[in-house]
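K.L.:
Quick one: sequence plus predicted model below, questions after.
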Amino acid sequence: MYTNLLEEIKSDHVSGASEISRKACSAFVTFSSEVQAKSKEEYFDKLLKLGVDLAFAQPYMASVFNLANSILYYVEELLPTLSLEELYEFTKDKAEEFCYNSLNSMQKIAKRGEILIEEGSKVLTFSSSGSILSILKKAKEEGKKFEVIACESRPMFEGRLLAKFLGDAGIQVTLITDAAMGVFAKEATLFLVGADSISEATFVNKVGTKYLCLLSTEHEAPLYVACERSKFISEGWRFKPMAWGDPKEVLDFELSNVKVENPYYEEIPLSYCQKVITNEGFLSPEDIPNLIRKTRLCKKLMQHLKSF
């Protein structure tokens, strides 16, 4: 059921934004086959509710918002001309198209990004990003010999998953604690990070990423952000507050007079990165605002999101 997928998406604090957006695609596909509506207007209202629920399930992952917005925008546009059955099929097709494009985007990002990996490179990365994994695996497939320094990314340890995937691909990995970044940064020749969203002047990623960016500046090593174009979102409609996780993920018992906080994401200036590696090519931070302005918005979706 699509409601089960929604709950799965809501509770997923380990997967990258690209993987979660593809789960959201599955929710739309399942919805289009399960939902019952007596009119096109009722169908759109139910589709809108799913889009809003998905946007709030992972509010800091722009690709989920962009998927929901894209489907709702075009369904609303076609509401007067398509039959109810055609709207079901159109929703399914748009979600499957988004998923296909996402997977295809990974291949393009990998092909473009692997040129940054040179023989003997030492790549420092943080958290777990499908784009970064694709780039590093592609470089390995091209026969390059290099090493990766992966931070474990507390408290959910998704960096350990990345290290496992890289190790299984035959890539040499050094897994370190997040606090040890400063010790190993001086060895790195390249810094690579993913992003959950990119706006006009900033990007959002797992807490700890900014520390890595500061270290890249200190050691004068290039830093690149890699992500799909579908993660671009305007500051004007991106969720501002950062998500906070369960304090028990950090400390599962109470201490007298001690407050535990567990932020998941942070906002980082794009000025730290040399380029953004996307499926549409290498983009400079200056290129991004113009691309974001081209996004068409579903007004009803925006009305719902602004009310919260």
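P.N.:
All right, it came through fine. Numbers count the residues shown, from 1 in each chain.
K.L.:
contacts, neighbours, all on C-alpha from now
P.N.:
Fine.
K.L.:
Residue 75 touches residue 92, doesn't it?
P.N.:
No. The criterion here is CA atoms under 8 Å, and residue 75 misses it with residue 92 at 11.0 Å.
K.L.:
As a quick check, tell me the outermost residue of this protein.
P.N.:
Farthest-out residue of the chain from its mean C-alpha position, per CA atoms, centre = their mean: residue 256, at 37.1 Å.
K.L.:
how many neighbours does the nearest residue to residue 232 once chain neighbours are set aside have?
P.N.:
Of all residues not flanking residue 232 in the chain, residue 198 sits nearest, at 4.8 Å (CA to CA, 6 or more residues apart in numbering). A total of 33 residues lie near residue 198 under the criterion other CA atoms under 10 Å.
K.L.:
got it, and the one 10 residues further on?
P.N.:
By the criterion of other CA under 10 Å, residue 208 has 19 neighbours.
K.L.:
In contact with it, which residues?
P.N.:
Residues counted as contacts of residue 208 (CA atoms under 8 Å, 6 or more residues apart in numbering) are 126, 153, 178, 266.
K.L.:
dropping in the other structure now:
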Amino acid sequence: MDLTAGIAEIAADSRSGATALAERAAALLTAAQSLPAEELPALCVALAKAQPAMAPLLRLANAVLLAAESHPASNAATRAAAKEFMSDLRRHAAQASRQGATVLPDGRVLTHSSSSLVAEAILGAHAVGRRIEVFCTESRPGFEGRALAARLAAAGVLVTLVVDAAAPALLSQCDLLLMGADTVCAAGLVHKVGTLGLAVAARYCGVPTYALATDEKLLPSACGEHPPVPERDPAEVLPDAPPGVTPLNFYYDLTPHSLLDGILTEDGPLPAETLDQRLDTISVHPALAGIWRE
């Protein structure tokens, strides 16, 4: 397997979610067992930087590096670490979705982007008779919200698809703002661009705001307060931009914890003080320590 090409493909992927990308990353790290031990840290750093806003890639790379450090003579240890990480991620995702279903009211919910955790939470609540109406944003520039809307509607959920700019004005008609998470860090929630504006509008309207996440989406404090948010291809926003016009395109923004009513994980609500302690106590391999402080 061409490891460099594999990392480049992950970096260029603007459609797949964190779990799908982590699956591919785990396959890459498994294939990297034949690498000399001194080359593994650089590979793991490159993997974490391929999608900096998606914490599971960094956490997977960290798990593999720690396993290699503890068992330097065993390739099987790194393979087992990658396998265990992915098994935990899938199990935690199912549990976090069930936690999300517990906060869903009979009423209107607005969601942004296309979180698999949010989708499963809504579908689970709908399956047990909860009467839920969902506002899905289109989620530009990738329009992934359209696919989420189609998936929910196919299951019988009442869905309204709205353009992103209209979503804040609709929050006054909603009972809940429920979103996924790409990274939960000391500085706040990293999620689809537009999340910050929705959280501000929800606070103004008095609408509860929750994010669903698994432990694998927590960014250790030792790595930095928050990951960088790189700019993306301007042509995704405006192909053939006229002279003098520079489209600005980035996929994520940072919402401070003060605008959230809670983070729900596989273990239930994660209080702010518990979150800080958890972020501080996650062990980090030296190769990844300070990666987002550079």
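P.N.:
Received, thanks. Predicted model, so just to flag it, every value in this text is computed and none were measured.
K.L.:
that older thread, can you pull the contacts of the residue farthest from the centre of the first structure?
P.N.:
With CA under 8 Å, 6+ apart as the criterion, no residue contacts residue 256 of the first structure.
K.L.:
any idea whether it is helix, strand or coil?
P.N.:
Under DSSP: H, G, I helix; E, B strand; the rest coil, residue 256 of the first structure falls in the coil class.
K.L.:
residue in the second structure matching it?
P.N.:
Superposed on the second structure with TM-score structural alignment, residue 256 of the first structure falls opposite residue 243.
K.L.:
residue boundaries of the strands in the stretch 1-150 of the first structure?
P.N.:
Using DSSP state E, counting those that start in this stretch, the strands of the stretch 1-150 of the first structure run over 122-125, 147-151.
K.L.:
Ok, the stretch 151-300 of the first structure next?
P.N.:
Using DSSP E, counting those that start in this stretch, strands in the stretch 151-300 of the first structure cover 172-176, 190-193, 197-198, 202-206, 223-226, 265-269, 275-278, 281-283.
K.L.:
residues in the second structure matched by the third one, start to end?
P.N.:
So the one you mean is strand 197-198 of the first structure. If you align by TM-score structural alignment, strand 197-198 of the first structure falls on residues 183-184 of the second structure.
K.L.:
can you list the residues that contact the matching stretch?
P.N.:
Identification of contacts with stretch 183-184 of the second structure by CA under 8 Å, 6+ apart yields 53-56, 189-191, 213, 217-219.
K.L.:
Quick one: average offset of that stretch versus the first structure, please.
P.N.:
By mean CA distance after the TM-score superposition for the first structure, the fitted stretch 183-184 of the second structure averages 0.9 Å away from its aligned residues in the first structure.
K.L.:
List the buried residues of stretch 286-294 of the second structure.
P.N.:
Buried residues in stretch 286-294 of the second structure, counted by 16 or more other CA atoms under 10 Å: 287-289, 291-292.
K.L.:
Contacts only, for the residue minimising distance to the centre of the second structure.
P.N.:
Residue closest to the average C-alpha location in the second structure (CA atoms, centre = their mean): residue 182, at 1.7 Å. Counting by CA under 8 Å, 6+ apart, residue 182 of the second structure makes contact with 18, 53-55, 189-191, 213, 217.
K.L.:
Using TSV, lay out the residues you listed together with distance to residue 169 of the second structure.
P.N.:
Listed next are those as TSV, based on distance: CA to CA, whole Å:
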residue	distance to residue 169 of the second structure
18	29
53	27
54	29
55	31
189	22
190	22
191	20
213	26
217	30
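K.L.:
hmm, which two among these are most spread apart?
P.N.:
Of all pairs drawn from those, the greatest distance, 14.7 Å, lies between 18 and 189 (CA to CA).
K.L.:
When those two are compared, which one has more neighbours?
P.N.:
residue 189 (27 against 22).
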